[in-house]
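Colleague: Got a predicted structure here, sequence first:
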Amino acid sequence: MKAARRDRQAGNLPEVLLLQQLRKRPGGFKFRYQFPCHPYRLDFACLSVRLAIEIDGEVHARGDQPLRDERRDLFLADHGFATLRIPARDVLRDMDSVVAAIVGACRERGPLHQPLAGPPPRSGEE
């Protein structure tokens, strides 16, 4: 919990810039920043559609990091989350396209719960 708070306060530039855009609730979706999903922490999460958004810097292509990312994605999938990985350079180069891709991924997942169509029928009504 304290680590998430520290990271929220000291976030890296691509995450901070994306956070500014996601706080505007694009597409009507609400996003959480540095959301804890034990034992991991998601860069961003849209809980209404169970989408994890990870901003990957260059380190994610080195050493054993790709394998670690794959294990993390499998863990999240087992817990109902799809993972959208976005290169940090894309956030810095074309924010509009990144936000559009995130909103598109949210729409593809659709709402997990259908909105109520109104009150249930009364006894004897259909």
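Modeller: Okay, I see it. The structure displayed is predicted, hence computed values, not measured ones.

Colleague: switch to C-alpha atoms for all contacts and neighbour counts from now on
Modeller: Fine.

Colleague: what's the spacing between stretch 85-104 and its chain's center?
Modeller: On the basis of Cα atoms, centre = their mean, to the nearest Å, stretch 85-104 sits 12 Å off its chain's mean C-alpha point.

Colleague: And that stretch, what's buried?
Modeller: Going by neighbour count (16 or more other Cα atoms under 10 Å), the buried part of stretch 85-104 is 86, 88, 90-91, 95, 98-99, 102-103.

Colleague: take a look at this one as well, against the first:
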Amino acid sequence: MRVQNARALRANGTDAEQTLWRHLRSRQLDGHKFRRQHLIGPYIADFACIEARLVVELDGGQHAQAGAVEHDERRTQFLQDQGWHVLRFWNHEVLMELAGVLQAIAQVLNHPHPNPFPPAGEGVEQPTLSCMGRD
């Protein structure tokens, strides 16, 4: 069922999604491959660069409504817990400031986190610095 939902979302993308996809597809942004409406756990990411563990989400006005903000926060937290970096943009930002949006995405792609998370399910959990050596 989720695969069919992802296909439907790809077929019926918003103007902002279609605009951004024209610039992300076919490795156009610094050679990075993106997937559109990519399944990650229980969620469908608008755009995902698997190699960089980057998710780009586009939000319309409905994301500012009651309950939607909390849902988006839970979704972002889940993705981050799985080792993904999440960038969120409003649809109007893509439509009105496309160059800035692409620059922000490229910045993350070209300057990844200095200590990236291991792929989901791999590695050993390490204590965080804030927990080390404190009583």
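Modeller: Noted; the coordinates are in hand. Here the structure is a predicted model, which is why all the values come from computation and not from measurement.

Colleague: returning to that earlier point: what about the buried residues of stretch 85-104 of structure 1, which are in helices?
Modeller: 88, 90-91, 95, 98-99, 102-103 (DSSP state H).

Colleague: mind putting these in a markdown table, distance to residue 29 of structure 1 included?
Modeller: Below are those laid out as a markdown table (distance: Cα to Cα, whole Å):
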| residue | distance to residue 29 of structure 1 |
| --- | --- |
| 88 | 21 |
| 90 | 21 |
| 91 | 19 |
| 95 | 17 |
| 98 | 15 |
| 99 | 11 |
| 102 | 10 |
| 103 | 8 |
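
Colleague: now the strands: where do they sit in structure 2?
Modeller: Ranges of strands within structure 2 are 35-40, 43-49, 54-59, 85-90, based on DSSP state E.

Colleague: Alignment lookup: residue 40 of structure 2 to structure 1.
Modeller: Taking TM-score structural alignment, residue 40 of structure 2 has residue 37 as its aligned residue in structure 1.

Colleague: How about residue 98 of structure 2?
Modeller: That one, residue 98 of structure 2, aligns with residue 95 by TM-score structural alignment.

Colleague: ok, the residue nearest the centre of structure 2 to residue 45 of structure 2 distance?
Modeller: Against the mean C-alpha coordinate of structure 2, by Cα atoms, centre = their mean, the closest residue is residue 55 at 1.6 Å. From residue 55 of structure 2 across to residue 45 of structure 2, the span is 6 Å (Cα to Cα, to the nearest Å).
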